[in-house]
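>>> Okay, structure incoming, though there's no sequence with it:
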């Protein structure tokens, strides 16, 4: 029997054999464990009874951010303006969130753990909910536009609007409450941050926001399609 494969029932049997007078060395060989393990089981049994021999699940991975730190990051993002945190951009990115966690809490998040945090907080959509659109890809390539998929995620603090680019990087903003002008504001911030005109897939029309639509003409194209909603 391989070490580490001993069941709870076998541990109890081993202890009973020892308590019944069998030599610990013989019991250890019978169950394929060390002599020290047999002594440890017997001592635990004498102290706490059978409960001490129960199988215990391995503890899960400890979250890198405490609940209080997660709340602090969320409250910062709700302010929406990254300039308040010392950035020059209009929308948040994963790299900026990582920098905030490093500077404020001394916590170094990996790219993967940052993505898990933001997806778990419903600030970004899961990767499998970011679709591609062949027609939009062709149009973006032909016109030299930056292609992004739009997502509107209901959030308990308001609404999170985001764009995921073809290289899977993401920009996002978290808007407090109902915020009826959120999409218009998001689009303005998006084109201000982008070096190229943007083709945004799956976004609603800007017809009812005529002034904003005129301001963004030539810098933002809204492509009706299957963006994550």
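In hand now; what should we look at? None of these values were measured; they are calculated from a predicted model.
>>> hey, let's count contacts and neighbours off CA atoms from now on
OK.
>>> For residue 221, what is the enclosing helix or strand?
strand 220-223 (DSSP states H and E).
>>> helices and strands around that strand, which ones?
strand 198-201 (3 or more C-alpha pairs under 8 Å, 6 or more residues apart in numbering; DSSP states H and E).
>>> And the next helix or strand after the strand it packs on, what does it pack against?
Next helix or strand after strand 198-201 toward the C-terminus (DSSP H and E): helix 210-216. Applying 3+ C-alpha pairs under 8 Å, 6+ apart, one finds that helix 210-216 contacts helix 182-193.
>>> in the helix it packs on, what's buried?
Residues of helix 182-193 classed as buried under the neighbour-count rule (16 or more other C-alpha atoms under 10 Å) are 182-184, 186-192.
>>> Compute the inter-axis angle for the lengthiest strand in the chain and helix 182-193.
Longest strand in the chain, counting residues (DSSP state E): strand 146-155. Angle of strand 146-155 versus helix 182-193, following axes from the mean of the first three to the mean of the last three C-alpha atoms, to 10 degrees, is 140 degrees.
>>> by contact count, what packs against strand 146-155?
Helices and strands touching strand 146-155, as assessed by 3+ C-alpha pairs under 8 Å, 6+ apart, comprise helix 134-143, strand 158-165, strand 198-201.
>>> Of these, give the one that comes closest to residue 119.
strand 158-165 (10.9 Å; C-alpha to C-alpha).
>>> moving C-terminal of the closest one, what's the next helix or strand?
Next helix or strand after strand 158-165 toward the C-terminus (DSSP H and E): strand 170-176.
>>> Can you check what angle separates that following strand from strand 158-165?
170 degrees.
>>> so what does strand 170-176 touch, helix or strand wise?
Using 3+ C-alpha pairs under 8 Å, 6+ apart: strand 170-176 touches helix 67-78, strand 92-93, strand 158-165.
>>> Show me what counts as buried in the longest helix anywhere in the chain.
Counting by DSSP state H, the longest helix found in the chain is helix 35-48. Neighbour-count burial for helix 35-48 flags 38-39, 41-42, 44-45 (criterion: 16+ other C-alpha under 10 Å).
>>> hold the first one in mind and look at this next one:
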């Protein structure tokens, strides 16, 4: 991830460009071309292509705040993904998903904490959102996505704590009563955020999906925010070639 200025942004009906990287929708699949330089401590070029082919597109738009200032849009929770980066061992394909969050206010203005997870299973995929807002109210939802793109709200199994992240971010997700979720693979560990592959049990089926936990009270700390400038390079003067 690289912070860039307005001069590095270019959009059209089917393409979104930020600096030398871009996303392009060709009508059937999302093609993501990456050309970046990673941040310390290991500074190296990250270049290649990721292709996401949805099994179906959904129509779901889920407001996370009562006034509609934040919306979750799961475009394609059931997808095939192909990764082809210019580095040894960074070529693979498998199950993927594509979603996005949209908002008109900073996340830390409206939320204290949330967990999210998307777990593929034999009947499609189920996603969970559990949110604690700044005003003390909570929001929770469980949505079942079918292979044809149809979606419906379903009853969620119990919210279950599991081991904190390396930075001691609290983690929890949904699991059948008596089952214990656990981390299968660590993907990103930050003082305020954890992303990982997690094993859990849903309706008697052992499943592995993507899980995130976000502590926005930590993120809002004036002692922590400056650390982002170290981990996220800034290229404010980048411009497209003429």
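Now that the structure is in, tell me what you want to look at. Computed from a prediction, not measured in an experiment: that's the story for all the values here.
>>> What TM-score do the two superposed chains give?
The TM-score (TM-score structural alignment, normalised by the length of structure 1) is 0.23; 90 aligned residues with a C-alpha RMSD of 5.8 Å.
>>> most packed of the helices and strands packed on strand 146-155 of structure 1?
Highest mean neighbour count of those: strand 198-201, a mean of 25 (counted as mean count of other C-alpha atoms under 10 Å).
>>> Show me where structure 2 has its helices.
According to DSSP H, the helices that structure 2 contains are 107-110, 216-219, 225-231.
>>> ok, and which of those helices has the densest surroundings?
Among those, ranked by average contacts under mean count of other C-alpha under 10 Å, first place goes to helix 216-219 (a mean of 18).
>>> need the helices and strands packed on strand 146-155 of structure 1 in JSON lines with distance to residue 210 of structure 1, can you?
Below are those laid out as JSON lines (distance: least, C-alpha to C-alpha, whole Å):
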{"stretch": "helix 134-143", "distance to residue 210 of structure 1": "24"}
{"stretch": "strand 158-165", "distance to residue 210 of structure 1": "20"}
{"stretch": "strand 198-201", "distance to residue 210 of structure 1": "18"}
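>>> Residue 104 of structure 1: which of the ones you listed is closest?
Residue 104 of structure 1 lies closest to strand 158-165 among those, at 22.9 Å (C-alpha to C-alpha).
>>> Just name whatever secondary elements the closest one is in contact with.
strand 146-155, strand 170-176.
>>> Identify the single longest strand in structure 2, thanks.
strand 70-85.
>>> can I assume residue 152 of structure 1 is in contact with residue 162?
Yes: using C-alpha atoms under 8 Å, residue 152 of structure 1 is in contact with residue 162, at 6.8 Å.
>>> if we can go back for a sec, in JSON lines, list the helices and strands packed on strand 170-176 of structure 1 along with distance to residue 14 of structure 1.
Output for these, formatted as JSON lines (distance: least, C-alpha to C-alpha, whole Å):
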{"stretch": "helix 67-78", "distance to residue 14 of structure 1": "43"}
{"stretch": "strand 92-93", "distance to residue 14 of structure 1": "57"}
{"stretch": "strand 158-165", "distance to residue 14 of structure 1": "57"}
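>>> Quote the end-to-end distance of stretch 173-183 of structure 2.
End-to-end span of stretch 173-183 of structure 2 (C-alpha to C-alpha, to the nearest Å): 11 Å.
>>> repeat for stretch 141-152 of structure 1
Where stretch 141-152 of structure 1 begins and where it ends lie 25 Å apart, using C-alpha to C-alpha.
>>> Stretch 192-212 of structure 1 now?
Span of stretch 192-212 of structure 1 from end to end, C-alpha to C-alpha: 13 Å.
>>> Mind checking the helices of structure 2 for the one nearest to residue 94 of structure 2?
helix 225-231 (28.2 Å).
>>> For the closest one, name the packing helices and strands.
Against helix 225-231 of structure 2 (3+ C-alpha pairs under 8 Å, 6+ apart) you get no helix or strand.
>>> dump the residue contacts of the residue lying closest to residue 221 of structure 1 once chain neighbours are set aside.
Among residues not flanking residue 221 of structure 1 along the chain, residue 199 sits closest, at 4.7 Å (C-alpha to C-alpha, 6 or more residues apart in numbering). Neighbouring residues of residue 199 of structure 1 by C-alpha atoms under 8 Å, 6 or more residues apart in numbering: 136, 140, 145-148, 220-223.
>>> what packs against the helix or strand containing residue 26 of structure 1?
Using DSSP H and E, the element containing residue 26 of structure 1 is helix 24-31. If you count contacts as 3+ C-alpha pairs under 8 Å, 6+ apart, helix 24-31 of structure 1 packs onto helix 8-19, helix 35-48.
>>> got CSV for the helices and strands packed on strand 158-165 of structure 1, with distance to residue 72 of structure 1 and mean neighbour count too?
Conversion of those to CSV gives the following (distance: least, C-alpha to C-alpha, whole Å; neighbours: other C-alpha atoms under 10 Å):
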stretch, distance to residue 72 of structure 1, mean neighbour count
strand 146-155, 16, 23
strand 170-176, 14, 24
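>>> for those strands, which one sits closest to residue 216 of structure 1?
Across those, closest to residue 216 of structure 1 is strand 146-155 (C-alpha to C-alpha), at 14.5 Å.
>>> rewinding a little: now the helices and strands packed on strand 158-165 of structure 1 in a markdown table, with distance to residue 210 of structure 1?
Shown next, in a markdown table, are these (distance: least, C-alpha to C-alpha, whole Å):
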| stretch | distance to residue 210 of structure 1 |
| --- | --- |
| strand 146-155 | 20 |
| strand 170-176 | 21 |
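>>> Looking at those, spot the one closest to residue 113 of structure 1.
The closest of these to residue 113 of structure 1 is strand 170-176. By C-alpha to C-alpha, the value is 14.5 Å.
>>> what angle sits between the closest one and helix 67-78?
Using the same axes, to 10 degrees, the direction of strand 170-176 of structure 1 lies 90 degrees away from that of helix 67-78.
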